[in-house]
Each structure stands twice: as C-alpha cells, then as structure tokens.
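A.B. asks: can't give you the sequence, but here's the structure:
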C-alpha cells in the first residue's frame, strides 16, 4: 500500500469523525431546543391557568365584597329606622319586655290588645286589699297555702328555701333573704310566675283591669301580699 492511499484513508476517517461529531452536535442542540420549547410552552400554560384562577378568585371576592356592602347598607338603614322608632331607652325597655314575653309564649295579639287599651291616666281604687299566705318550703307541714283576691279572680301562692338552724338542719319556715317563687293563678288556669328576693312587685292584667301586687316578708313563715286595682 502506497503512502498516498494511506493518507487518503486517514483523511476520510477524520472527515467521517467530524461529520458524525457535527451530526451529534446538531442533534443535541435540536433536542435541547425542543425540550426547552416544550418546557416553555408548559410553563406558559401553567402560568396562564394560574392567572385565570387568581382572576376568578379576585372577581368572586369583589362580588362578595359588593354583596356585603349592600347588606351592610341595609343593616345600617334598618338600624337607623329602629333608632327613629325607639328614640329613648324607655321605649327600648318596653320593646325588650314585649320580646321577652313573646319568647315565653305570650300571644302577641293579646299583648297588642292590652297595650292599646291602656289609657294615659290610670285610675286606681283607693282601697288596697292585703292578705298573707305561707311561703312553703320542702319541710313545711302544710301542702297548700294561698291568698285569693276579688272573689277568687287571682290566687297567690309561693315557695322558698328553708332557714337552716345552728345544727345545719332545715326549719319549716322560709328564709326571706333567699330567692322565693311567687305564682299568680287566674280563671281558666292561666298562671304567671315571678321570682327573686323580697320585696317583689308584679302587675296582673285581666278582665280589663290591672292588679298591682306588692309582696313583702311577713311574720315567720308568711309573706304579706297587697294589691290595688287600676283601670287600663
């Protein structure tokens, strides 16, 4: 083999190696470019979805804020209206009493009729009827003790806590320093209850009249109940 032939083969080998190297380089560059482009497209798509999600959240939040503003404006308008209807604390106290009675089950129509029938200047009887009744305790010897007024129109009874003696044992009479429970019975089985420490005050409205009661501690075991009738 001549030197010229060997040299030509060597040159051809080097050319092939350079060609393959060039092909590999182009392939690698193309592959990297393709991967980069694909990654760019995925990243752009994800970013667009994120933007859409946040935009939707922003729009929903903005709509919710507008709704809350409207509701707040309505509440403020209602509050202003209530303040106009209830200009002072006395009126608010009356509404509070009516609400409490309604929650206890008192018929609203009945309260409306009672209130509408009240006159500006109430006229009360000069006579005051006073009676006493035993405030029963868990160890009282009697099972029933009542005081009736106006021919049985209103019957009053009460229960309380026993006085404790020096040995810590309960006595038969009630302790006027502790809470007592007073009941007012009307015809038809209607009943009104109050509780607290004596003296206690309560008004019963029935038959077109108001009966104002005052309950005070009497002699041992007893409570004194006075009542005055007034026109509505």
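C.D. replies: Perfect, thanks for sending it. Just so you know, these numbers come straight off a predicted model, no measurement behind them. Numbering: from 1, shown residues only.

A.B. asks: switch to C-alpha atoms for all contacts and neighbour counts from now on
C.D. replies: Will do.

A.B. asks: Which parts of the chain are strands?
C.D. replies: Using DSSP state E, the strands found in the chain span residues 129-136, 147-149, 154-159, 162-164, 170-174, 180-185, 191-196, 200-206, 209-217, 222-231.

A.B. asks: which one of the ones you listed lies closest to residue 50?
C.D. replies: strand 191-196 (65.2 Å; CA to CA).

A.B. asks: how far off strand 200-206 does that closest one point, in degrees?
C.D. replies: Between the axes of strand 191-196 and strand 200-206, defined by axes from the mean of the first three to the mean of the last three CA atoms, to 10 degrees, the angle is 170 degrees.

A.B. asks: alright, now check it against this:
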C-alpha cells in the first residue's frame, strides 16, 4: 500500500511541475512577446518623433522663408507706392495744363511748320505786358576775332554808362582758311560793363539776351546776327523795379 501511494504522489508532483513549467513557459512567451512589442513600439515612437521633429524643423524653416518673402514684398509694395506717388506728382508738375498746354501746343505746331527754334524763343522772350520803357536803342557791334583785333569794337549805351564788347570765332572760307569776321554759327561771348567796372558776360550761339540793372533802370539787351562782322544790338531801358 505504501508503494502505490508513493507512486501516486510522485506522479502528482510531476504533473504539477509539468503544468507549472507549461505555465511558466507560456508566461515567458507572453512576456517575451510583450517586451518585443514594447521595444518595437518604442522604436516606432522614436522614429515617429524624429520624423515629427524633422517636419517641425522644415516647417519652421519654410515659415521663416515665407516671413522673409512677405517682408520683402511689403517693402517692394511701399517702394512702388512711393514711386507711383512721385510719378503722379511729377506729372502734375511737368505736364502743362490750361493756358500753358495751349501755348505748348502752339509752339509745337510752329516748330513742326519749320520755324527756327531760336527765332521762336526770341519772339517769346520779347513778348510781355506793356511797360513804361523808353524807345529802344539799336546799334551794331563789331565782334573781335583772332584775325580782327583792331578798330572800334565797343558800343556805349545810357550816355556811355554801359559799354558792350564782344568776341567770336573766325569764319572759314571754302578752303578752310580763317577769315577776319566772326562765324555766327559758332558761340560768341558778349561783355556788358557798367560804370564802375561791374561786368556781366553772356555767351552762346546768337541770338542772345541779357538784362542788367544800373541806377534803378533795367537795360535789356538783345543780340542777333547782323551783316558780316556785325552783331545787331537792341537795348531797352525800363524803370526797375
């Protein structure tokens, strides 16, 4: 009886140990799977976190670039607005309107018709409202040249209170040789000297115009090309102011 009992208890322990081993193995498998799944999950989390960080960095960089572009566009818009306002102001200041526009149109028509611009300018300058002026003096001035330095080459106005002299460049003949008289197509230099030594110089291609004030009188000189060697000088005297 004792032997059979012993075998039964031993078989029971073996079965219990086998069952425990199975349970322990199953638990080990479950634990291993759980650990593997946990590790895989952590790896995925880390990978997803790295991807998200890269996306955040990329989005931040794109945001900075967009902000820079927006700032540049705002600056360009402000510059364009300022230039537009400047152009509008220039148009208002420079484009003639009203009576001035009509005069500009008339001048343009005269120029297209072949009127000499210098003559047109001379007529415009000579046109003004009536003033209490004396009868103009008309005289002829001989211009000095490199080959003509002698003789009477000065004019007196206002009882010789004003002296006018001038010089020009020598004209040339068909052979290109210089001649005594001046070339009216080249710039000349006119000197207007008042009593006391005050000198006013006007230079350029004829016709020329210059005003001087002497003893509360305004003398307005017009210089135009006359016969060979001569310049026609007209002097108006008007009260000043």
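C.D. replies: Done, it's in. Here the structure is a predicted model, which means the values were calculated and not measured.

A.B. asks: What would you report as the TM-score here?
C.D. replies: For this chain pair, the superposition-based TM-score is 0.56 by TM-score structural alignment, normalised by the length of the first structure; 184 aligned residues with a CA RMSD of 4.4 Å.

A.B. asks: on that earlier part again, save the strands of the first structure as CSV, and put in distance to residue 45 of the first structure and mean neighbour count too.
C.D. replies: CSV is the format used below for these (distance: least, CA to CA, whole Å; neighbours: other CA atoms under 10 Å):
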stretch, distance to residue 45 of the first structure, mean neighbour count
strand 129-136, 84, 21
strand 147-149, 88, 16
strand 154-159, 80, 21
strand 162-164, 83, 18
strand 170-174, 84, 21
strand 180-185, 76, 20
strand 191-196, 73, 14
strand 200-206, 77, 16
strand 209-217, 81, 19
strand 222-231, 84, 19
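
A.B. asks: Tabulate these (JSON lines), appending distance to residue 114 of the first structure.
C.D. replies: Converted to JSON lines, these look like this (distance: least, CA to CA, whole Å):
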{"stretch": "strand 129-136", "distance to residue 114 of the first structure": "24"}
{"stretch": "strand 147-149", "distance to residue 114 of the first structure": "21"}
{"stretch": "strand 154-159", "distance to residue 114 of the first structure": "18"}
{"stretch": "strand 162-164", "distance to residue 114 of the first structure": "38"}
{"stretch": "strand 170-174", "distance to residue 114 of the first structure": "35"}
{"stretch": "strand 180-185", "distance to residue 114 of the first structure": "18"}
{"stretch": "strand 191-196", "distance to residue 114 of the first structure": "16"}
{"stretch": "strand 200-206", "distance to residue 114 of the first structure": "8"}
{"stretch": "strand 209-217", "distance to residue 114 of the first structure": "9"}
{"stretch": "strand 222-231", "distance to residue 114 of the first structure": "11"}
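
A.B. asks: Can you tell me which of the ones you listed is nearest to residue 51 of the first structure?
C.D. replies: strand 191-196 (65.6 Å).

A.B. asks: List the contacts of the closest one.
C.D. replies: 178-185, 202 (CA atoms under 8 Å, 6 or more residues apart in numbering).

A.B. asks: any idea how far residue 97 of the first structure is from the residue nearest the centre of the first structure?
C.D. replies: Nearest to the geometric centre of the first structure sits residue 103, at 13.4 Å (CA atoms, centre = their mean). Separation of residue 103 of the first structure from residue 97 of the first structure (CA to CA, to the nearest Å): 10 Å.

A.B. asks: Show me how far stretch 74-85 of the second structure is from its chain's centre.
C.D. replies: Mean C-alpha position of stretch 74-85 of the second structure versus that of the full chain (CA atoms, centre = their mean, to the nearest Å) differs by 14 Å.

A.B. asks: no, scratch that, I was asking about stretch 193-213 of the first structure
C.D. replies: On CA atoms, centre = their mean, the centre of stretch 193-213 of the first structure falls 29 Å from that of its chain.

A.B. asks: returning to that earlier point: what's the closest of the contacts of strand 191-196 of the first structure to residue 72 of the first structure?
C.D. replies: residue 202 (40.8 Å).

A.B. asks: Tell me the counterpart of residue 184 of the second structure in the first structure.
C.D. replies: Under the alignment (TM-score structural alignment), residue 184 of the second structure pairs with residue 176 in the first structure.

A.B. asks: isn't its match right up against residue 219?
C.D. replies: No. Here residue 176 of the first structure does not reach residue 219: they are 10.2 Å apart, not a contact under CA atoms under 8 Å.

A.B. asks: quick one, which of those two is more surrounded?
C.D. replies: residue 176 (22 against 9; other CA atoms under 10 Å).

A.B. asks: quick one on the thing from earlier: could you dump the contacts of strand 191-196 of the first structure into JSON lines and include distance to residue 17 of the first structure?
C.D. replies: Shown next, in JSON lines, are the contacts of strand 191-196 of the first structure (distance: CA to CA, whole Å):
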{"residue": "178", "distance to residue 17 of the first structure": "113"}
{"residue": "179", "distance to residue 17 of the first structure": "111"}
{"residue": "180", "distance to residue 17 of the first structure": "113"}
{"residue": "181", "distance to residue 17 of the first structure": "113"}
{"residue": "182", "distance to residue 17 of the first structure": "115"}
{"residue": "183", "distance to residue 17 of the first structure": "116"}
{"residue": "184", "distance to residue 17 of the first structure": "117"}
{"residue": "185", "distance to residue 17 of the first structure": "118"}
{"residue": "202", "distance to residue 17 of the first structure": "116"}
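
A.B. asks: ok, the counterpart of residue 146 of the second structure in the first structure - contacts?
C.D. replies: Aligned by TM-score structural alignment, residue 146 of the second structure pairs with residue 138 of the first structure. Residue 138 of the first structure is in contact with 161-162, 172, counting by CA under 8 Å, 6+ apart.
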